Every structure is written in structure tokens, then in C-alpha cells.
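1. Need a 3D model of the sequence below.
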Amino acid sequence: MPETSGANILLRRARRLRKLTGDDRLQSQSEIDQQNMTASEILSVALVRPMEIMLQDPSIFFVNLYTGYFYGVFYTFFEVFPLVFPPFYDFNLGQTGLAFLLCLIGVIVALLIYFAYVYFYMVPDNINNGFREQEHRLVPAVIGSCLLPVGLFMFAWTADSNIHWSVPLVGVGIFVIGHFWTMQSLFIYLPFSYPKYAASLFAGNSVWRSATAGASIVFARPLFINLGVHKGVTLLAGLSVVGIFGTLALYVFGKRLRARSKFAES
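-> Down below sits the predicted model:
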């Protein structure tokens, strides 16, 4: 793929010119800036800046909090499946493992629909109307945020020995579809809105999501054992509903938030 970072394009151009001319005075602005940076400044940019942006920009704070949350919910499946399918449906270890294939099926379905959305709508829209404001790319996230609690509620309320095992797994598939659309849309929104700090944003988000996923494995089993599978998953689904309002707020008020942010670009 072609390089899109202006700083990196100029850096490569400066390297080519130095090689052609042998003149080491030819440097890009990024090289000049980095020459004067101390080790503590480099460390600060790498470790402190992602947290600084997150705490000072409400849009980034919401994206990190929300993606970390439903990423962690996804990892609770590793704890809740053994509490549902063996006792309720007499699944053995192998059959319980096969139940996770619904996550793969959900991703494939989400990917195919998303490709169709990009090919039949986004590409023609960009050609005819040009690049619209960044919030226009949040439409899949709005739909996906609604699917997240739908899938969880369906799993929570149908995980019962009197209901066929395929029904709660359909809920898992719906959740995974919503998960994919929401994360994909938000991760496109970030670099378009904050191109200068995209690397720092993704680094901070990755740390946040990974930490949440690790913590979810710790609290998931006690949660489901103490509350029960039905109430435990219902609690996670109820918290997911809050994300719908947050995503809608980002879609409606995102432009105003970007205008106030010192990190974003219009």
C-alpha cells in the first residue's frame, strides 16, 4: 500500500536525496526534530502520550473504554461456555470446543456484509460526494452497538436445557457481528480524525483492550458462578446498552468534540 504519512514521505525523500547527492545536510523535519530529543522525551512520547490523549479527549476516552469493554465481554465466552453447554446440553469437551466455531461464522458473516457495504455504498459515495466528515463512517458502529446487547440478551435468556442449543449460539453470532462492525468502524474513525497521533492512539487502545481482556478472564468465572449464567450475562448485556448511547453521541456530536480537541483534525 502507498505511504500516506507526510512526515514519512519526506523522510524517505531526504534519504534518497542524500544517497544521490552525498550531501548529509539534506534532512527531513522529523530527523531534525528527533536529533534534539532526549531519551526521556522519546520515552514520554511512546508511553505517556497515549494516556494523555485518552484522558484529555472525551472521544478517545469513550472509544478506548467501549472497545475495551466489549473486547473483554468477548473473552468471557471462554469461561461461560463450559458453564452452559456441558451442564445444560450434555456437551463433551470436544463439542464445547466446537461451539466456538460460531465466533468464526459470525466474523465471516460480518466481513461479507461489511465488504458489500464498502463496495456498494462507501466507494460509490466517495466517488460521487467526495470524502465526507469522519462521523459518516460511524454508521456500522451505530448498528453494531445495537447488536451487541441483542446477542448477549439472546444468549442469556435462551441458554436453557428446554431450548435447543443452537438458539444461544445464534446470540453469540449476533454479538460477534456487532463486535466486528463496531470495532472496525471505530478503528477507521480514529486515524481519519487524529492522523498525527494514530500510532499512539492504536498503541494505547491495544494496551487498554488487552488489559481488559486479561481482567475479564479473572472476574468472569466468579461473576457467572455467583450470579448464575443468566443473570451474569444479562448484567453484561445491560452494560452494553450504554454503549449504544455513547456511539450515537459520537456520531451526532463528534464534529463538535473534534473542534474542541487539540489533537484532532477537521
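2. From here on, just use CA atoms for contacts and neighbour counts.
-> OK.
3. and for stretch 86-94, what are the contacting residues?
-> With contacts defined as Cα atoms under 8 Å, 6 or more residues apart in numbering, stretch 86-94 is touched by 85, 96, 159-161, 165.
4. Sort out which residues of that stretch are buried, please.
-> By neighbour count with 16 or more other Cα atoms under 10 Å, stretch 86-94 contains the buried residues 88-89, 91.
5. Reformat those residues into TSV and put secondary structure next to each item.
-> Putting the buried residues of stretch 86-94 into TSV (DSSP: H, G, I helix; E, B strand; the rest coil) gives the following:
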residue	secondary structure
Phe88	helix
Tyr89	helix
Phe91	coil
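6. any idea where the helices of the stretch 151-266 of the chain begin and end?
-> Listed in chain order, the helices of the stretch 151-266 of the chain (DSSP state H, counting those that start in this stretch) span 166-193, 198-227, 229-260.
7. And those: which comes nearest Leu55?
-> Proximity to Leu55, assessed across those by Cα to Cα, is greatest for helix 198-227 (11.1 Å).
8. and the closest one with helix 166-193, angle?
-> Calculated by axes from the mean of the first three to the mean of the last three Cα atoms, to 10 degrees, helix 198-227 forms an angle of 150 degrees with helix 166-193.
9. structure for this one too, so we can compare:
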Amino acid sequence: MLSTSDTVTPTPQTDIELASISPQPNKQSDPFLVKFAEPYDAENPKDWPTGRKWAVTDVLSATGFNRIMVSTIMAPALSTIAAEFNMNSAESAMALSIYLLATAIGPLAIGPLSEVYGRKPILHASNLWFLVWNLVCGFANSKELLIASRFLAGFGASAIYALANGVLGDVWRPEQRGRSLAVYLLIPLLGAAVGPIIGGFMAFRTTWRWMFWSTSIFQAVMILVSLSVFHETYEPLILRSRAERLRHETGETRYQTADERLQAQAQAHQSPWIVLRRALIRPIRLLVSHPIIQIASFISAFNYGILYIVLSTFSELWTHHYHQSVEISGLHYIACAVGEIAGSQICASLMDRLYHRWTAQPPSSSFSSSQIHTHTPELRLPTIIPGALLAPLGLFLYGWAAHHHLHWAIVDLGIFVALLGMQITGMPLQAYVMEAYPEHISSAMAATQFLRSLTAFCFPLFAPRMYVVLGYGWGNSLIAFLGLGVGVPAPLVLWVFGERLRERARVR
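-> This next block holds a predicted model:
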């Protein structure tokens, strides 16, 4: 998507990197260009056997489950931890939410690094980093050490946000986008909701430290699995290894990949350090100067912040207003998990069916053949609208049912509908960004994750006060009205102007 005609000359001021704007040599005219064979190449991740693709996807999914679960698992034990370390309310909230602040910062570096050094080494390094600091959380003997180690663990955990969509984009083709996202998200979506459930039982029956020890044991197992199962998926790195092998076997130094040639061109004008620096600031540059990223980030960040308002306050609703035990209050998070899982599976099926329908529809007198058969990223956007309407409806139901102390099942139904709607909104938005920025998926997703994690960090800080002042009815109604104001117009803007915005991105 991010390419231009042969008339564009790369310069140091180019906003989109050289790999995405320079002309690609033709293999037939250049026998020394190393690229994947067409129509099939066993080393091309998109041509891998289906079993290997699912193995890579499942490793990411299980890793994501653990890291996301850790973000919320200590919520039911906050009062216990606060009492042990003599923490005030702000400090205890910080111990929980600073993990999310780290997941805002981490992808800004980890995403670009995965586009320089590959997905595999970054995944393994982040796995080990997360394991070490999550263990430190379990052995923390002061509030300062707990908060600091939570931040550093969150930094390592953030790699999954930077890597996941990049790997899925490396491995799966557009017609498989919905199913691959649904399978990947199936387990991580459980993480945020299962965390408080597990944490509630641990807080009641054993020491809170087992929350970190048990997740560290799971992480150690995942390190062993990923070392044996996860294969490198980043196309430029795979081709670079092939080129190095050809140069070694033949002694012919002219064997090079298109990426190596572009890097040589860049280094003719810039030092390797400048090239690396440009890669590291790419997510921020995308966020600051690309309206597509800005709009997508705004929608995604708002919904993510609302999710963490629910996750951080849901237990208090049941313990303080419905007078249920900590253990039982945690079970209501099942409604959150089921809503997100149902949304992901419904949306996945809808996305793939619409893709096949739009690309396979026969030409008609009203449309040209190219219009009918060419898939564009904007065709992902209509799927967002049903979710943008369902989520506020669920928030209204949840808020007013809780306000009037109606039966717990009605409250859970409202949460189910709200999170189902948010998930139906989120998946097409992810697919849209992946397909609008195919050369730099990890950097683009890191840019969107920055705002997502910031809202997840900030929104729970004001949520308790909002509910005290407005109550659950008007508090959730306010959020729902804001959701309608954000969720419906923003996708329509991308639908109308998205193609023109992508054209502008090509020539910057």
C-alpha cells in the first residue's frame, strides 16, 4: 500500500521509510535480486503449512493471555497489598495501573526494533525480561519496589502489543484476516477478565504473592514453548538470510534483497545510527502526522479506556452495592470475557464473509471490474458501525440496572452487550490499520497502542470519583453518549477520506 511510482526519489526527509516508497526491482531483469518465488515459496511465511502458521499464532495468543492477565490479576488484592505496605489509595491504584503505563511506552521502541532485527529475537528477549520482573513483583518487600517492578514487567509485556499484529500480517493473507485475528484474540481476551477471577480466589485463600509466582511459572513454560515452536516471520530478515546463504555458497556478492539495497542507499546519505533512530521514532511520527493513525487510535483508545473502567470498578459494584463476597464478585467478570469472545468470533466471520463477497462479486453495468475485484482497507470499516451502536446500548443497560439495583443478571447482560460491541468495533479497526500500513504493521500498531494504554492507565483513576458524583446510571450514560459521538462519525470520516489520506502518506 505504501509505495509510489518510479519517479519518487528517497530523501532523508521522507516521512515513510525508504522500503515503502522506493521502486522494487524486477527479478526477471535482475537475476541477483533475492525475493520469494511466485506463486509458492516454502520459506515465505504466507506459504507455510497451516499447522506452522497456527503454531506461531497460538504461541502469541498464549503469551498474550498471560501478560494481559497480569495487568488485572492484582485488582481484588489491592486492599490487602495496601495494608501490608502502608499504601494510600493513590499508591495502591498506581501499583495496579502503572503496568498499563509501561505498555504505552514499550511498543514505541519494541515495534520498530522488530522491523530491524526481526520478530523472533524481540519476542524471546521480552519473554525473559517479563519473567524476571514479574518474579520480582512476587518477592517485593516495599511499595517502591513493587511499583517499579510492575512498571518494568509491563514494559516487557508490551512486546505482545507491538509484535502480534505484525506477525499476523506476516503470516496470514487478507482473506484470512478475520479468522486469524479471532483465533489469536480468543485466549488473550480471557486474560483481562480471568485475571480478577483468579486474583479474587487467591486473595481470599492464600497470599497475594502467588498471583505473581503462578503467572511467572506459566511464563517460564511459554518461554520453553516459544523457543521450540516460534519461527521468524519477518520477510526482509528471512530474505536477508537467503541472500547471505547465496553469497556464501556462490561467492557472488551481488546477491542482495531489495531491503538490503534500500538500506545501502540510505546509508549512502545517512549513518546506520541515523537510520536506526528514524526507525525508533517512526511510531511517534505516524501518530503525530498521519490522520489515519490518529483517528484509529482515538477510537481504539476510547474503547480501551472504557474497558479498563469496567475492569477496575466492576468488583467494587458487587462487593459494596450488592454485598457479595470477593470470590463471587470475581465471577461476574465472566460476562466481560464472554462478551469479548462472542464479539470476536461474530466479527471474524463477518469480516471474512464480506471480504469474499466483495472480491468475488461479478462485474455489473454500474461498476467497473477493478472496483468490484480490488480489496481496499476501507472495506473493513462498515463492520465497525454495528459495534459502535451496541457498545453504548450495553453501557446504558449496565448503568441504569446497577443504579436501580436490579437483578445481577441484567447488569451482566449490559456488560456482555457493551463488550461485544467494543470487540466488533476493535477488530475491523485493527485490520484496517494493518492493511493501510503493510510495510510497517508493528510500528503502526505501536502508535495506536500508545494511546490505548494511556487511556487504560488514566481512565480508572477518575472512574471511582465519577461514579460517586454521578452514580452508575448517569456515569455510564455519559460514557455511552461520548461513545456514540466518537464511534459513529470517526469511521465515516475514514470511509470518505481514507483513500485520499493513504495517497498522501505515499508521497510524504
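10. How alike are these chains, TM-score-wise?
-> In this superposition the chains share a TM-score of 0.86, using TM-score structural alignment, normalised by the length of structure 1; 263 aligned residues with a Cα RMSD of 2.5 Å.
11. What would I type in PyMOL if I wanted to highlight the buried members of the contacts of stretch 86-94 of structure 1 and nothing else?
-> PyMOL command restricting these to the buried ones, with burial defined by 16+ other Cα under 10 Å:
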select buried, resi 85+96+159+160+165
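12. closest to Thr38 of structure 1 among the contacts of stretch 86-94 of structure 1?
-> The shortest approach to Thr38 of structure 1 among the contacts of stretch 86-94 of structure 1 belongs to Thr96, at 53.3 Å (Cα to Cα).
13. which residues touch the residue mapped onto the closest one from structure 2?
-> By TM-score structural alignment, Thr96 of structure 1 lines up with Ser329 in structure 2. By Cα under 8 Å, 6+ apart, the contact list for Ser329 of structure 2 reads 315, 318-319.
14. for Ser344 of structure 2, same thing?
-> So, once contact is read as Cα under 8 Å, 6+ apart, Ser344 of structure 2 ends up touching 182, 185-186, 420, 423-424, 427.
15. so Ala264 of structure 2 is in which element?
-> Ala264 of structure 2 is part of helix 258-269 when elements are defined by DSSP states H and E.
16. for that helix, the distance to its chain's centre please.
-> Its chain's average C-alpha position is 30 Å from that of helix 258-269 of structure 2, according to Cα atoms, centre = their mean, to the nearest Å.
17. Which positions in that helix come out as buried?
-> Going by 16+ other Cα under 10 Å, helix 258-269 of structure 2 has these buried residues: 258-260, 262-263, 266.
18. Pull the distance from the helix or strand that that helix is followed by to the chain's centre.
-> As assigned by DSSP H and E, the chain's next helix or strand after helix 258-269 of structure 2 is helix 272-280. Remark: helix 272-280 of structure 2 is offset 24 Å from the chain centroid, using Cα atoms, centre = their mean.
19. average gap between the helix or strand that helix 272-280 of structure 2 is followed by and structure 1?
-> Following helix 272-280 of structure 2 in sequence order, the next helix or strand is helix 282-289 (DSSP H and E). Superposed on structure 1, helix 282-289 of structure 2 shows a mean distance of 1.7 Å to its aligned residues (mean Cα distance after the TM-score superposition for structure 1).
20. rewinding a little: which of the contacts of Ser344 of structure 2 sits closest to Ser61 of structure 2?
-> Ser61 of structure 2 lies nearest to Leu185 out of these, by Cα to Cα, at 6.5 Å.
21. Is the closest one in contact with Ala62, as I believe?
-> No - the pair Leu185 of structure 2 / Ala62 is not scored as a contact, 9.4 Å apart, by Cα atoms under 8 Å.
22. Neighbour count for those two, which is higher?
-> More crowded of Leu185 of structure 2 and Ala62, by other Cα atoms under 10 Å: Leu185, with 25 against 21.
23. and the more buried one, how far is that from Ala243 of structure 2?
-> 35 Å (Cα to Cα, to the nearest Å).
24. Tell me which residue of structure 2 lines up with Pro168 of structure 1.
-> In structure 2, Pro168 of structure 1 lands on Val411 (TM-score structural alignment).
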